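**Student:** got a structure for you, letters missing:
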């Protein structure tokens, strides 16, 4: 959709707006829907979300569907990612305990980023060969496949809350979850670390207009955009592997602030308008730094009660997508005026300042978490 819109409008703002549409829905209903995963069996929530999304994407694959209807369906599909992601995030610590959770999170992150890497790199060529509607039909089938994997590979578990907790309204649960997450300095700092990605994900949202500055051949824009969009996920795969396998749990928590700064610092170099090869390296290094999210995620799990995990993760996930969507939308508007390269550099500089401030806050609040990790490792 991003490539099609840019071809029709030649506008970075319009392109970024379409891309941002996949991030903004959680602002509206994400936190409330995430509470469902603390009231009902998490496996069941995931299966229902997959089936609903498969149906919606199948509707999107109908040739000739109006663009407005397509946008509404995209909005709804992304909205359902909130309860699905919250349920999955809360379920994983029940399956994997201790440092196995970090390793499992790393494998999951590598799988997700690897899929994005291949999708962004080959997606343009695939759509040119299949057409957008067949590609959407294939996408609908992947949601059905996900539901089948959950049915076959994940055993049933009871709902995490029972008794009086079940009678609480979702709004009451959401307010309680927000108080839990933002009333604790440690959790608040970890949440802000997660939301930092609003700065370093911005380049992906304007990758197509950025690609247009690197070539005079209109036929190569989608290919170069795919390479750019795949550079960060590739770096994240490499970073997650190295960080999860060769860095000790306590050490991960100590270097988290430095890695957060690494995600943003390389983007500043884009201000000098380097060639494609250098841009790919810079965006790759930025992706490597994104491995700090593994440590932040593990520390967050350690600090949140199990029965409130889905809602807490849902709040973080909703804010995560919202920060990315707003960042991309603002970046697209700025790119119309200042150019994609300058906007990427400004995002990197602003993100570096925020990451440095968070690193200072983290030094003050990480001691108790590190001691807990050491005690767990000793036990």
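**Tutor:** Done, it's in. Please read these numbers as outputs of a predicted model, since none were measured by experiment.
**Student:** C-alpha only now, for contacts and for neighbours.
**Tutor:** OK.
**Student:** so which elements touch the longest helix anywhere in the chain?
**Tutor:** Across the chain, the longest stretch assigned as helix under DSSP state H is helix 99-130. Under the contact definition 3 or more C-alpha pairs under 8 Å, 6 or more residues apart in numbering; DSSP states H and E, helix 99-130 sits against helix 221-246, helix 292-303.
**Student:** here's the one I want to compare it with:
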């Protein structure tokens, strides 16, 4: 892997860890200061901007992704500095958090669109796996660090640490060489970029298979979030420490899964990695639901986390390989709407199901539903990849031997 990728990998690890530290600290601080209703508003302010993913993703197809990433990092640094130093009232805080979420939503498709430029199409599988390791280390460690820092140093130093991570990330990415633009001319109107990108989402069979799989997968997988605490408290008779262990185990699995496949990711069929991920997530979730001891539940969550890590690597690699480079931003911005929509469905259904069947059965339902996603994804993706191979074969020149 080249030096530019390692630079970007470090930037993502630092920035994502800082983001998780700040998110955890703010969640606790908002709840302590304003109560549960305010916490719901905080989560809403952080989530609603994600719905603008297609339009914000189109920016990555219109402008240099490197500059977008730097601008997003600097914007978030400024916003969190304001929160840290001014301790604003709740309405102002929510507005600042929403603005930071807009920057984060813009960052995500730009970062994913950057990968083919950084490593080339032949190294995408390995690069995505390595990147997932870094991001998931931040995901696993950030919340714990955020809680410790809030308890020992207070909110302002914790948020200023987050600001520092954004500045480090911006400096690292700014040091990358200017990127070559492939495809659409740089002066193409943004509305045309968005229109054409959404057209790719509608027509591209690989994108359709990945998006539909995301919707069904997360609808069932997110039931896990509803069921874990009742399982631990009611069925296993354990306390908050056990809840934390299960959550950490999932994060550790998300690091270990991509790490296991990183070296060979470009030598195996990435669609098979996607199918395996659904089986592993489903099996781990069912094992968690059927567990009779905390240790077994921890193992189940680690297994499910490993599958989730594989799924993210496979989904991103499939899209990067089968979508034109100058439309990746809009496509990624659109595809990642589906998990957020699925989470809403899961939380609405999960609340009702939890009262009816309990945490243990809800986890089993979650795992079986994730596994059943294979019945949707396998035929869709197999048909899409077969069609792509057929088109490639028809485009190959015929050699006539005299």
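**Tutor:** That came through fine. This is a predicted model, so every value here is computed, not measured.
**Student:** tell me which of the helices and strands packed on helix 99-130 of the first structure is the most buried.
**Tutor:** helix 221-246 (a mean of 23; mean count of other C-alpha atoms under 10 Å).
**Student:** once aligned to the second structure, how far is whichever helix or strand comes after that helix on average?
**Tutor:** Next in sequence after helix 221-246 of the first structure, counting helices and strands by DSSP states H and E, comes helix 249-264. Comparing helix 249-264 of the first structure with its match in the second structure after superposition yields a mean distance of 2.6 Å (mean C-alpha distance after the TM-score superposition for the first structure).
**Student:** quick check: end-to-end length of stretch 200-216 of the first structure?
**Tutor:** Counting by C-alpha to C-alpha, to the nearest Å, you get 26 Å between the two ends of stretch 200-216 of the first structure.
**Student:** please disregard the earlier target; I meant stretch 159-176 of the first structure.
**Tutor:** End-to-end span of stretch 159-176 of the first structure (C-alpha to C-alpha): 18 Å.
**Student:** what's the match for residue 245 of the first structure in the second structure?
**Tutor:** Structural alignment (TM-score structural alignment) places residue 245 of the first structure against residue 263 in the second structure.
**Student:** can you tell me, leaving aside adjacent residues, what's nearest to that match?
**Tutor:** Nearest residue to residue 263 of the second structure, sequence neighbours excluded (C-alpha to C-alpha, 6 or more residues apart in numbering): residue 126, at 6.0 Å.
**Student:** circling back: closest one to residue 36 of the first structure among the helices and strands packed on helix 99-130 of the first structure?
**Tutor:** When those are compared by C-alpha to C-alpha, helix 292-303 sits nearest residue 36 of the first structure, at 18.5 Å.
**Student:** just to revisit the earlier point, between the helices and strands packed on helix 99-130 of the first structure, which one is closest to residue 78 of the first structure.
**Tutor:** helix 221-246 (19.5 Å).
**Student:** the closest one packs against which elements?
**Tutor:** Helix 221-246 of the first structure packs on helix 99-130, helix 202-205, helix 207-212, helix 276-289, going by 3+ C-alpha pairs under 8 Å, 6+ apart.
**Student:** let's go with 10 Å and repeat that
**Tutor:** Here helix 221-246 of the first structure touches helix 2-9, helix 99-130, helix 202-205, helix 207-212, helix 249-264, helix 276-289, helix 292-303, going by 3 or more C-alpha pairs under 10 Å, 6 or more residues apart in numbering; DSSP states H and E.
**Student:** and those helices as CSV, adding distance to residue 139 of the first structure?
**Tutor:** Listed next are those as CSV, based on distance: least, C-alpha to C-alpha, whole Å:
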stretch, distance to residue 139 of the first structure
helix 2-9, 16
helix 99-130, 11
helix 202-205, 21
helix 207-212, 22
helix 249-264, 30
helix 276-289, 25
helix 292-303, 27
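**Student:** looking at the helices and strands packed on helix 99-130 of the first structure, which is nearest to residue 46 of the first structure?
**Tutor:** Residue 46 of the first structure lies closest to helix 292-303 among those, at 19.6 Å (C-alpha to C-alpha).
**Student:** can you tell me how far residue 257 of the first structure sits from residue 362 of the first structure?
**Tutor:** 7 Å.
**Student:** what's the overlap in contacts for the two?
**Tutor:** 193, 356 (C-alpha atoms under 10 Å, 6 or more residues apart in numbering).
**Student:** of those two, which one has the most company?
**Tutor:** residue 257 (23 against 20; other C-alpha atoms under 10 Å).
**Student:** residue in the second structure paired with the more buried one?
**Tutor:** Using TM-score structural alignment, the partner of residue 257 of the first structure in the second structure is residue 275.
**Student:** just checking, residue 192 of the first structure touches residue 358?
**Tutor:** Yes - in this structure, residue 192 of the first structure is within contact of residue 358 by C-alpha atoms under 10 Å, at 7.6 Å.
**Student:** just give me the match in the first structure for the residue nearest to residue 263 of the second structure.
**Tutor:** Checking TM-score structural alignment: residue 126 of the second structure goes with residue 103.
**Student:** in the first structure, what sits opposite residue 141 of the second structure in the alignment?
**Tutor:** Match for residue 141 of the second structure (TM-score structural alignment): residue 118.
**Student:** identify the residues contacting that match.
**Tutor:** Contacts for residue 118 of the first structure (C-alpha under 10 Å, 6+ apart) come out as 226, 227, 229, 230, 233, 234.
**Student:** roughly how far apart are it and residue 220 of the first structure?
**Tutor:** Residue 118 of the first structure sits 18 Å away from residue 220 of the first structure, going by C-alpha to C-alpha.
**Student:** before we move on, what about residue 38 of the first structure?
**Tutor:** Relative to residue 220 of the first structure, and taking C-alpha to C-alpha, residue 38 of the first structure is found at 47 Å.
**Student:** my guess is residue 34 of the second structure meets residue 26, correct?
**Tutor:** No - Residue 34 of the second structure lies out of contact with residue 26 (C-alpha under 10 Å); the separation is 11.4 Å.
**Student:** could you check which of the two has the larger neighbour count?
**Tutor:** Neighbours around residue 34 of the second structure and residue 26, counted as other C-alpha under 10 Å, are more numerous at residue 26. The numbers are 23 against 11.
**Student:** correct me if wrong: that one contacts residue 162.
**Tutor:** No - contact between residue 26 of the second structure and residue 162 fails when scored by C-alpha under 10 Å: they sit 11.4 Å apart.
**Student:** list residues touching both of those two?
**Tutor:** Joint contacts of residue 26 of the second structure and residue 162 (C-alpha under 10 Å, 6+ apart) are 20, 146.
**Student:** counterpart of residue 299 of the second structure over in the first structure?
**Tutor:** Residue 299 of the second structure maps onto residue 281 in the first structure, by TM-score structural alignment.
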